[in-house]
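# Attaching a predicted model along with its sequence, questions to come.
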Amino acid sequence: MADTAMIVAALLALAPVAAASGITPERQAQLEHMVVQDCGSCHGLTMKGGLGRPITPEALSAHDPRTLAAIILDGLPGTAMPPWRPLLTEAEALWIADYLKKEKAQ
């Protein structure tokens, strides 16, 4: 239950961030590279799964981007999914979540 409360709190904090993300095209390219290289190292380079679950648009279709952003930022306790909060802003995590829901694997 504590994990659920943490995710809900993160979701509420992210609501205003989506409207004012201001992520530059250069940073978007860096984030895209990070998804392929860093996320791909566990989720597979085609995002179809590996150590981590699949993170294709189809696999994520039932999940809200804000929920995914909270998972990206804070990880999933008891799993291999680490928290990326030390390296990403909330706006960047939300950008990645939207990217994963829209983009096809490379």
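Yep, it's here. Residues are numbered from 1 along each chain as shown.
# okay, CA-based contacts and neighbour counts for the rest of this
Noted.
# by contact count, what packs against the lengthiest helix in the chain?
Criterion DSSP state H: the longest helix present in the chain is helix 2-19. Applying 3 or more Cα pairs under 8 Å, 6 or more residues apart in numbering; DSSP states H and E, we find helix 2-19 packed against helix 65-74, helix 90-102.
# outside of the helix or strand following it, which residues touch it?
Helices and strands here follow DSSP states H and E; after helix 2-19, the next one along the chain is helix 25-34. With Cα atoms under 8 Å, 6 or more residues apart in numbering as the test, helix 25-34 has contacts from 92, 96.
# So what angle separates the directions of helix 25-34 and helix 90-102?
60 degrees (axes from the mean of the first three to the mean of the last three Cα atoms, to 10 degrees).
# Please name every helix or strand in contact with the following helix or strand past helix 25-34.
As assigned by DSSP H and E, the chain's next helix or strand after helix 25-34 is helix 40-43. Applying 3+ Cα pairs under 8 Å, 6+ apart, one finds that helix 40-43 contacts no other helix or strand.
# Could you figure out how far the longest helix of the chain is turned away from helix 90-102?
Counting by the same axes, to 10 degrees, helix 2-19 points 90 degrees away from the direction of helix 90-102.
# Contacts made by helix 2-19 with the rest, please.
Helix 2-19 is contacted by residues 66-67, 70-71, 90-91, 94 when judged by Cα under 8 Å, 6+ apart.
# ok, structure two:
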Amino acid sequence: MMDLVAHVLIVVGALFMVLAGVGVVRFGDVYSRMHAAAKGPALGVVLVGAGAALSIRTVQATVVVILVIVLQLIGGPVGTHLLGRSVYRRIRPPLMGADELGPVVDAEESD
């Protein structure tokens, strides 16, 4: 039974990663692509890692899987934030709402 649950988690996690890749290719603006590149793989890695830990069932493998998941959950959002900030500073793509970052970036550039 545990093997079945592990295999389902791995397949669902892989599907999330594939859908995130499709989202990166298909979405129109930069911010939507960044969202797809950050959220989908993070959930996919968590599900694949949980499935791998359930499938292998050793302490060492579980510790490695937990470390991989934690690093993914830390590194993904940080990288996406840096990418978004860099895109905003260089390109200034049109926004759909209020531009709350504009005055801060303008003040930093004038210093």
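Sure thing, it's come through. Everything numeric in this text was worked out from a predicted model, so none of it was measured.
# TM-score for these two?
Superposed pair, TM-score by TM-score structural alignment, normalised by the length of structure 1: 0.27. Supporting alignment: 45 aligned residues with a Cα RMSD of 3.7 Å.
# hang on, the earlier thing: any chance of JSON lines for the contacts of helix 2-19 of structure 1, columns distance to L14 of structure 1?
Converted to JSON lines, the contacts of helix 2-19 of structure 1 look like this (distance: Cα to Cα, whole Å):
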{"residue": "R66", "distance to L14 of structure 1": "7"}
{"residue": "T67", "distance to L14 of structure 1": "9"}
{"residue": "A70", "distance to L14 of structure 1": "8"}
{"residue": "I71", "distance to L14 of structure 1": "12"}
{"residue": "E90", "distance to L14 of structure 1": "6"}
{"residue": "A91", "distance to L14 of structure 1": "8"}
{"residue": "L94", "distance to L14 of structure 1": "8"}
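# mind listing what A37 of structure 2 touches?
For A37 of structure 2, the contacting residues are 20-21, 23-24, by Cα under 8 Å, 6+ apart.
# among those, who's most crowded?
Neighbour counts for the contacts of A37 of structure 2 peak at A20, which has 24 neighbours (criterion: other Cα atoms under 10 Å).
# tell me which element it is part of?
In this assignment (DSSP H and E), A20 of structure 2 forms part of helix 2-26.
# how many neighbours does I96 of structure 1 have?
I96 of structure 1: 22 neighbours (other Cα under 10 Å).
# hang on, it packs against A69?
Yes. In this structure, I96 of structure 1 is within contact of A69 by Cα atoms under 8 Å, at 7.4 Å.
# Counting by contacts, list what the strand or helix carrying V70 of structure 2 packs against.
Assigned by DSSP H and E, V70 of structure 2 belongs to helix 59-90. Contacts defined by 3+ Cα pairs under 8 Å, 6+ apart place helix 59-90 of structure 2 against helix 30-56.
# just the angle between the helix it packs on and helix 59-90, please?
180 degrees.
# Buried residues, helix 30-56 of structure 2. List them.
31, 33-55 (16 or more other Cα atoms under 10 Å).
# Go ahead and name everything in contact with the strand or helix carrying P103 of structure 2.
Under the criterion of DSSP H and E, P103 of structure 2 resides in helix 102-110. The contact list for helix 102-110 of structure 2, computed with Cα under 8 Å, 6+ apart, reads R89.
# still on that earlier bit, kindly reformat the helices and strands packed on helix 2-19 of structure 1 as TSV and extend each row with distance to S41 of structure 1.
As requested, these are exported to TSV (distance: least, Cα to Cα, whole Å):
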stretch	distance to S41 of structure 1
helix 65-74	15
helix 90-102	15
